[in-house]
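Undergrad: need the 3D shape of this:
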Amino acid sequence: TLLTPGTVINAPEMAVLATAQCIQVPVYRRLRVAIFSTGDELVSPDEALAPGKLVDSNQYALTVLLAQMGFEPIRLGIVPDNEEALNKAIAGAVATADVVLSTGGVSVGDYDYIEKILGDLGGKVHVSSVAIKPGKPLTVAGFKRGEKNQDSPSLSSDCLYFGLPGNPVSALVCCWRFVVPALRKMSGLAPNAWGPEFVKARCNAELRSPGRRETYIWGKLHLVAGVWEFEPASGSQNSANLINLANTSGLAVLPPVETGILPGEFVEVLKVSH
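TA: Next comes the predicted model:
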């Protein structure tokens, strides 16, 4: 055996295949991931801001994250808080992509239609919220499309839908924690390669949590003399404020029963792409 199933074909693996004159091997194609944002308050970065409006950063952040990981992102733009428009957008995305990511519209607001529409379109909602901070309003649903999609024969029979929170930090935390491992698994990676990677790291500052929910604190991971160290981002750890999210390489995880970690103590940290 030269290469086991689940092996990513990089330069060394390609050299092995060429040497063995294996000019054709079965592979998993790149997953197609449709991305759209919901909300009447959103504008694209090239539009002028007005009172009550916000720039849609989620779509661009998720697009870059997925592209860097080798997936094929499909940006579908901003969808207004309108049931008919959302129904059309979700139906089209489910029919043409392997995975759909939406941000916003999954909490308890007056115009949050996502879960109702998923049910109307034949989707089965598996998760409607998670006990984490930030990122509580997370929806996960599955769609069965039959043996083949006639419009896109290369698509698998199933489509996975993730309704992410609208707050930008919450959207990225949920993507790092839940979406990325799912996409890696669907891409055919070996079992020891697709799961989230956690390390024990020593804190160089105090970490605080209100408890009740599993809390994620973003910051930087450093390897110092063979020991991981975690440095939380300075400033407010607010899910609506993404300024101090830049250069994040780890998320410290505080269990619901843990309200604080002192400097010098160790904490579990989720490594994230950077």
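
Undergrad: switch to C-alpha atoms for all contacts and neighbour counts from now on
TA: Fine.

Undergrad: neighbours of V94, how many?
TA: Here the neighbour count serves as a burial measure; for V94 (other Cα atoms under 10 Å) it reads 23.

Undergrad: I figured it was touching S157, is that so?
TA: No. Under the criterion of Cα atoms under 8 Å, V94 is not in contact with S157, lying 10.9 Å apart.

Undergrad: for comparison, sequence B:
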Amino acid sequence: LVDSNQYALTVAVAQTGAEVIRLGIVPDEREILKKTISEAIATTDFLLSTGGVSVGDYDYVEDILTELGAEIHIHSVAVKPGKPLTVAKFADTQCIYFGLPGNPVSALVSFWRFVQPALKKLAGVQSAAWGPEFVTARSLQDLHSNGKRETYLWGQLNVGSNGHEFQLARGSHSSGNLINLAGSTGLAVIPLNQTSIAAGELVQVLKISC
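TA: Next up, the predicted model:
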């Protein structure tokens, strides 16, 4: 299993201007994980991890956060990819914790949508500039979703003769297909309860860099 998340997120965090301290891979052993989180929240302003925030047998993170005195504000979001998302704050240290999904694409989509704006806000960026940057573009293909979650589809955001255009990336849009995501410059958004956007129609696109 290649540890792509650590390297991809290190670059993404550094691009916001934050100083990155890499803690490496922590095994799915409760006491080791608790010790690592406890030490991290005592020395950092912002703690970011991937994996361990779903409902599997070894997903201990939320229990450990509670034991360490965190107030958990978010457990999951209606977003695809990236449903598992934990957001917590520690009153004693003021450290903010974001727990992202373990799948590589889910982790990056969650970072761009939620973590990047939070880091910018903490850095003091003005309110008009710290939020996600969306543009309206014309889709060059039909876009599809099951409508059960807000869905993000990746591809190329370009400027054509009539404004922005979105070109859907070919191939699988599974949450583990990092190669398919590479080189994308935008995430087209299909809203919750909507199942499609036809070619030629307008779509909101989140600008990204990967």
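
Undergrad: any chance you could compute the TM-score here?
TA: TM-score for the superposed pair, counting by TM-score structural alignment, normalised by the length of the second structure: 0.97. Supporting figures: 210 aligned residues with a Cα RMSD of 1.0 Å.

Undergrad: ok so, going back, which neighbours do V94 and S157 of the first structure share?
TA: Contact criterion Cα atoms under 8 Å, 6 or more residues apart in numbering; residues shared by V94 of the first structure and S157: none found.

Undergrad: grab the longest helix from the second structure for me.
TA: The helix spanning the most residues in the second structure, taking DSSP state H as the definition, is helix 30-43.

Undergrad: and that one, how far from the first structure on average?
TA: Plainly put, helix 30-43 of the second structure ends up 0.7 Å away from its match in the first structure on average once the two are laid over each other (mean Cα distance after the TM-score superposition for the first structure).

Undergrad: what does that helix contact?
TA: By Cα under 8 Å, 6+ apart, the residues outside helix 30-43 of the second structure that reach it are V26, P27, L47, Y60, V61, I64, L68, F90, T93, C95.

Undergrad: where in the first structure does it fall?
TA: Following TM-score structural alignment, the aligned partner range for helix 30-43 of the second structure in the first structure is 83-96.

Undergrad: would you mark the buried spots in that stretch?
TA: Along stretch 83-96 of the first structure, the positions that meet the burial threshold by neighbour count (16 or more other Cα atoms under 10 Å) are E83, L86, N87, A89, I90, A93, V94, A95, T96.

Undergrad: do stretch 255-270 of the first structure as well
TA: Burial within stretch 255-270 of the first structure, assessed by neighbour count using 16+ other Cα under 10 Å, is assigned to P255, P256, E258, I261, F266, V267, E268, V269, L270.

Undergrad: what sits against the residue nearest the centre of the first structure?
TA: With distances taken as Cα atoms, centre = their mean, C175 lies nearest the centre of the first structure, 1.7 Å away. Neighbouring residues of C175 of the first structure by Cα under 8 Å, 6+ apart: L164.

Undergrad: quick one: it from I90 of the first structure, how far?
TA: Going from C175 of the first structure to I90 of the first structure by Cα to Cα, to the nearest Å gives 19 Å.

Undergrad: state the span of the first structure onto which the longest strand seen in the second structure is aligned.
TA: In the second structure, taking DSSP state E as the definition, the longest strand is strand 150-160. Taken onto the first structure by TM-score structural alignment, strand 150-160 of the second structure occupies residues 214-224 there.

Undergrad: nice, that's everything, thank you.
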